[in-house]
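> predicted model and sequence follow; I will ask about them next.
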Amino acid sequence: MRYTGFALLIIVLLAACSAEKKANKAFRLGKYQNTIDIYKKKLANDPNDGKANFYVAESYRLSNRLKEAEPYYAKAGGRGLLKDSIQFFLAEAQKANGKYDEARKTLEAVIASTPDEKFKNRLEAYLNGIDYLEKLNERRSYYKVKNLELINTPSAEYSPVFLNNELYFTSSRGNGKVYEATGTPFTDIYKVASRGANVDLATVATLPEGINSENINDGCITFSPDGKIMVFAKGNSGKRKGTNDVDLYLTRFRNGAWTEPVALNINDPDAWDSSPAFSPDGRTLYFASNRKGRARERAGYGGTDIYSAQMDSRGRFSRVRNLGPEINTAGNELFPYVAEDAKLYFASDGHPGYGGLDLFVVKRVNGKTVIENLAQPVNSNGDDFAIFLFRADRGFFTSNRDGGKGDDDIYTFINEDPNLKVVNYYLQGVTYTPDSVGKLRILPNTKVSLIDHNGDVMQDFVTGNDGKFLFRIYENEDYNLIAETDGYLVKRQAYTTRGRGVDPSTLKELVTNITLDTMVVLDKIDLNKYFVLDNIYYDLDKANIRPDAAKELDKLVQLLIDNPEIKIELSSHTDSIATVEYNQDLSQRRAESAVKYLVDNGISPDRLVAKGYGELRPIARNTNPDGTDNPEGRDRNRRTEFKILEVGVIPKTIEEEEEFDEDKYFKSDGNN
């Protein structure tokens, strides 16, 4: 009898050990619902098992069910588990459940006990975010929010996108196989006929096979402005471990049907890449990723970050960039969306908010980034995310707040701010080049870049045969336009919108578009062609560089930096007053002084030749035909010029080589 009892004990222990191994394996594979189910059985016998509570809490958190994690974090603990981290997650869960005072006490206790200064700073920032809510609630809101009841079900409906009188959304309402991370069915993409927020429920249908796939999560879509390109997320197929098995795919609408989806070349095989959104001009794709950072990308700041990538005319993507620490935090930032007014919206649990994910908007104010919480009633202590505006004052978003139909629901909103006026500023221009007689002609196939005051590239545009380019710009900002094409000098040109804005209070329409005009003239690279530098003046009988001359020479420094392949002769010329010998010597000293200034400002002396020509090469008469003085002619002759002596080949930088080589990894659909 003793033996039988002992044997039964061994069997029970082995079974428990086997169940724990199974649960831990499921957790590593991202099968969080399986982990929850197994450990809950263990908790039924021992509710205070710290390790079991921890894995249940983590599984709820990692499958976006933070509210349900709270009672389990409260009991979590054990050998090898970080107590401070558990308490931080407990505070997050308390906040998600609207228990702000409890979350504050939990954070204060961790701050007092943790020795990790970096972690302490994060906790203090999170605590300050709770205090910030009091100020946020004092702000008046003009938003009116309503559950889109006709669409929503007890299953999840999220990521609404409106296009051509159809509302697209993602839902788990199907009755197929259950996704083991959440315990709910896999998601598909649906669409329904809609006039704004008025949907025709009878028209609800899934997108065709090829877009939606069996036993795979499909969802989070975006369209190019013409509706002919769709990018969407697809994954959790089980081919890779955990939640990182999510990538972005592109399909085109051709001959009345969507083409076979193709994985984007910007996917990171070791990361979760999802929630894509095209910019209004269709040239930039924003998305969220938990990648660690690759060549030419800044490493992530924690959790999921928002990135951007540029799309060319063939649908290829490049120049992946992290949006930086102003937007991305140690938490999660995802579901980006760019409205017609160029404001970036996104969801975050890292910026101060009510709990879970909150919706934020990024505004540009005098060239600076300002991030604003949309406040209640748009935000709640639940997850609020995936906003989309089908008009400047109304749209959709997603929330799992209390009072919904279940899981994630789609909500509609209206902004009734009486002072809401949207002003969109655009800069349009044309690239030209002078012909042999100085007449301007259109220069096609020119890359024009818009550079902000920090020197960062905001947008690129390649002109067509008409030489036209178009950029979205902002009020009260300073820019540079940089234009380049083969065989021509790179041209850098300043542009400002200061003093060119309009007062929104004077406008009657909800949306006003203002287009400003400019032109950029590029000079062809011709050997021995002279370019006159304006306003390079010297004091009488002196060769030192005056402050006014330095400003002009700074422009030449920038030109040489922008065109590193050219070697120039910098020459100085005089009028005919004084002797030939004196003028020759003076012009040589002035040319050498100008070259020294360029070298002192970073230009290699190997690229520069100083040459004084004295009075030998006038471009105007120093005297009139009757022998009298010609001041205007002498003024033109006292000039500084440069000419191009050589054009070399600059080796590609490592970054350029990597960018070039990256194209071979693009997974073509055979139509590019």
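Yes, it's here. Numbers count the residues shown, from 1 in each chain.

> when you work out contacts or count neighbours from here on, use the C-alpha atoms and nothing else.
OK.

> just confirm F660 is within a strand.
No: F660: not assigned to a strand; according to DSSP: H, G, I helix; E, B strand; the rest coil it is helix.

> what about it, distance to I654?
F660 is 10 Å from I654, where distance means Cα to Cα, to the nearest Å.

> one more: D49?
54 Å.

> look at the two and report which has more neighbours.
D49 (18 against 10; other Cα atoms under 10 Å).

> just give the closest residue to the more buried one, not the sequence neighbours.
Closest residue in space to D49, ignoring its immediate chain neighbours: L43 at 6.6 Å, by Cα to Cα, 6 or more residues apart in numbering.

> second structure for comparison follows:
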Amino acid sequence: MKKFTLICILALTGVLYNLQAQYVTDYKRTADQYFEQKDYYSAAQYYSKALGTFNVKPGEYRPYQVEHSGKKKQQKLKDYEQVVYRLAESYRMYNDFGNAEKYYGEAVQFDSTLFPHARYWYGLTIRANAKKSEDYERAWEQLSAFRRGQKSYDEYSKKADMEIKNCEFAIEEMKYPPRYEVVKVSGNINQGGANYAIVPVADRMVYFTSSRPDSLLLAKKANPFVNTLYVAMGDNANYESREKVAIPTDKGIEQGAAAITPDGKTLFLTRWNSKDGSKKSSIYRSTRTGNGWSEPQPLDATINAPGYSSKEPSVSSDGKYFLFVSDRSGGKGGFDIWYASIGSGGTLSAAQHIGATLNSDGDESAPFYDPAKQTLIFSSNGRVGFGGQDFYSAKSAGNFGGWSTPQNMGYPINSAKDDQYYTGLSPDNALNKGFISSDRESVCCLEIFAVKRRAKMAGGMVLDCETNKPLAGAKITLLDSTQRNVLETQTTGFGGNYTFEIEMNKKYKVLIEKDNYFSKNFTFNSEQLTMVDSMMNPTVCLKRFEIDKPIVLNDIFYDYNKATLRPESKLILDSLYFLLLDNPKMEIELGAHTDSKGTDAYNLKLSNNRAKSCVDYLISKGIEQKRIVSKGYGETRPVAPNTLPNGSDNPDGRQQNRRTEFKVLRN
């Protein structure tokens, strides 16, 4: 009886083992099929079921279990490894980076020759889930370990290097206080599906794009997640979605990512079409008809280049520029920013590439231009940042050109996820208050956030050096750390004051100019703004000059009866050197004078040589020769008597006459 019972138990165990093996095979086979079909959500569900049939649980795996086990167990553990890795891949492919990180963390223990990219993806998913500096540090460690293990440089090595730079950048940037306040918009605007790309339309009214489920399509058992334009009403980061925008369209057509002209009469929008499994986008135009819009018509081939995608239109608030992104030929790589001028009657010029300065080898997205500040904001995944799509800003030198190098807009307007579709709430305050779209708080989809810039101020005062009174009408120019890109200009009022809105932990240069005054400049670092909201720069005084009026350079000394400059004289000439640097267009004459001792010819020669010594010194320091003229006057222009009325020597007078001076010839 005992023997019979034992046989039954063994038989039942074999049946259960075979059933378990069958379940593993069935779940894994089904998951593999979904994976190959790129249905990663379904694949993840079945890989998860397959994983549940193993005795080995996540976090308990040990590599030696494979090395020192029987043949069947070895195969079972290898199946386990494949399921874990495919599960991690499936989660990543539909952007569930939280679960992906968990299983890639398990996979880094597997044989790296069988799973060579596990550690790269582990580091990337840690970075994609990063909320604080410590997370970026963990990601950096994994990505750096991956690079150390690479025996050759390939595409994954290149990507890892970029991600390592992202981590280093984020770690440094997150040391400083936030530059923006970012709040997820409340109400029902973020309800269901993806919600993004807000467009202010009127007071308290916005349009936005959403892929929320369509009840009519659900009833027809069609795909309900179709991008469509919706209307929302509200303010103060609370918006209620009302209905779809009244645009004639066939059911199932995807459209959104729109822009409206300043007069509110023209709507540009993106429409997506799928053909042969490939999704292409084009930009359409619609005109207002009563309370709705006309049937959208595609823009011509100047904007919608045949065979390529064009999308994400934007119109500047002055109505002069139409911007969009496209992967058309002639770009730098991926989706680039293009633009056209808007003429009379709304006509668009031929599209032009906005330039290599702004576009990267990756994808640029959703440009927004503020003409008041001549500043462009856009998103990009081709530059060093926090990861994914980040916001960058660049300033035009004028006429929508001469762009400065794009600057990352920092934390928390940027996150480890995708951050796109910046738009200003109003034209007069576009860069300080607006909306963004981000999937930072979602597994799958973009959501809408309100943003407000935390203003940091720096200012100062300009005085007249002679009167010590405030100097009105001085032009103040703020430049970035390169000292080439103009950020803003102001003119001082009666109080001689100026104030700029600046970023924290940045270096700046201030140039102060006024007609008939010598210009000055100085640099400063805004690091102290991490502790306060404003800072004052030193008060600066400008000295007035008149063309052709000599200015004496005191304490310029030469060796006796020679033109050789003494060391202490060079210190005084250095101040003139810096004055010339501050006034790069200024041309001067540098003149030397003597007293009356000696012959006229001797004194003229000596003064010429002394003036030339001063000029040669300034040229040796880098001042262009064409900007300085040397002139010796000998004893011909005394400013004091060389002798007293009784005919005796006047040492003080002769001292005043032995002088070096300069005068401005041209400014």
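Nice, I can see it. All of these numbers come straight from a predicted model, not from anything done at the bench.

> care to give me the TM-score?
Scored against TM-score structural alignment, normalised by the length of structure 2, the superposed chains reach a TM-score of 0.53; 520 aligned residues with a Cα RMSD of 7.0 Å.

> before we move on, the earlier item: the residue nearest to D49 of structure 1 touches N53, doesn't it?
Yes: with contacts counted by Cα atoms under 8 Å, L43 of structure 1 reaches N53, the gap being 7.5 Å.

> okay, these two: which has more neighbours?
A side-by-side neighbour count of L43 of structure 1 and N53, using other Cα under 10 Å, places N53 first with 27 against 16.

> related to what we said a few turns ago, quick one: contacts for the residue nearest to D49 of structure 1?
By Cα atoms under 8 Å, 6 or more residues apart in numbering, L43 of structure 1 lies in contact with D49, A52, N53.

> that's a helix at it, yeah?
Yes: counting by three-state DSSP, L43 of structure 1 falls inside a helix.

> now do it against N152 of structure 1, distance only.
Taken as Cα to Cα, the span from L43 of structure 1 to N152 of structure 1 is 34 Å.

> for N212 of structure 1, same thing?
20 Å.

> more neighbours: which of these two?
N152 (21 against 18).

> correct me if wrong: that one contacts K405.
Yes: the pair N152 of structure 1 / K405 is scored as a contact, 6.4 Å apart, by Cα under 8 Å.

> other SSEs contacting the strand ranked longest in structure 2?
Secondary structure of structure 2 per DSSP state E: the longest strand is strand 278-289. Judged by 3 or more Cα pairs under 8 Å, 6 or more residues apart in numbering; DSSP states H and E, the packing partners of strand 278-289 of structure 2 are strand 266-275, strand 297-298, strand 310-315.

> how much space between the residue nearest to D49 of structure 1 and A52 of structure 1?
7 Å.

> V370 of structure 1 too?
42 Å.

> same question for K41 of structure 1.
Counting by Cα to Cα, the gap from K41 of structure 1 to A52 of structure 1 is 10 Å.

> and these two? Which one has more around it.
Applying other Cα under 10 Å to K41 of structure 1 and A52 shows that A52 carries more neighbours, namely 27 against 13.

> for the more buried one, which non-adjacent residue is closest in space?
Y39 (5.5 Å).

> please apply the same query to Q655 of structure 2.
Leaving aside its sequence neighbours, Q655 of structure 2 sits nearest to D595 (Cα to Cα, 6+ apart; 7.5 Å).

> whichever strand or helix holds A193 of structure 1 against structure 2, how far on average?
Using DSSP states H and E, A193 of structure 1 maps to strand 188-195. Its aligned residues in structure 2 lie a mean 4.8 Å from strand 188-195 of structure 1 after superposition (mean Cα distance after the TM-score superposition for structure 1).

> contacts for that strand?
165-172, 174, 199-201, 203-207, 211-213, 217-219.

> buried ones in stretch 417-436 of structure 2?
For stretch 417-436 of structure 2, the neighbour count (16 or more other Cα atoms under 10 Å) marks 417-425, 427, 430-431, 433-436 as buried.

> the strand or helix carrying L107 of structure 1: what's the following helix or strand?
If you go by DSSP H and E, L107 of structure 1 is part of helix 100-113. Sequence-wise, the next helix or strand downstream of helix 100-113 of structure 1 (DSSP H and E) is helix 117-138.

> so what secondary structure elements neighbour that next one?
Helix 117-138 of structure 1 sits against helix 100-113, with contacts defined as 3+ Cα pairs under 8 Å, 6+ apart.

> what's the angle between the helix it packs on and helix 117-138?
Put simply, helix 100-113 of structure 1 runs at 160 degrees to helix 117-138, going by axes from the mean of the first three to the mean of the last three Cα atoms, to 10 degrees.

> quick one: the strands in the stretch 551-667 of structure 2?
According to DSSP state E, counting those that start in this stretch, the stretch 551-667 of structure 2 carries its strands in the segments 551-553, 587-593, 628-634, 660-666.

> redo those strands as JSON lines? Include distance to K520 of structure 2 and mean neighbour count.
JSON lines is the format used below for the strands of the stretch 551-667 of structure 2 (distance: least, Cα to Cα, whole Å; neighbours: other Cα atoms under 10 Å):
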{"stretch": "strand 551-553", "distance to K520 of structure 2": "17", "mean neighbour count": "16"}
{"stretch": "strand 587-593", "distance to K520 of structure 2": "16", "mean neighbour count": "23"}
{"stretch": "strand 628-634", "distance to K520 of structure 2": "19", "mean neighbour count": "21"}
{"stretch": "strand 660-666", "distance to K520 of structure 2": "16", "mean neighbour count": "18"}
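
> need these in CSV (columns: distance to T643 of structure 2).
CSV is the format used below for the strands of the stretch 551-667 of structure 2 (distance: least, Cα to Cα, whole Å):
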stretch, distance to T643 of structure 2
strand 551-553, 21
strand 587-593, 17
strand 628-634, 17
strand 660-666, 20
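
> can you count the residues close to D600 of structure 1?
For D600 of structure 1, the neighbour count with other Cα under 10 Å is 11.
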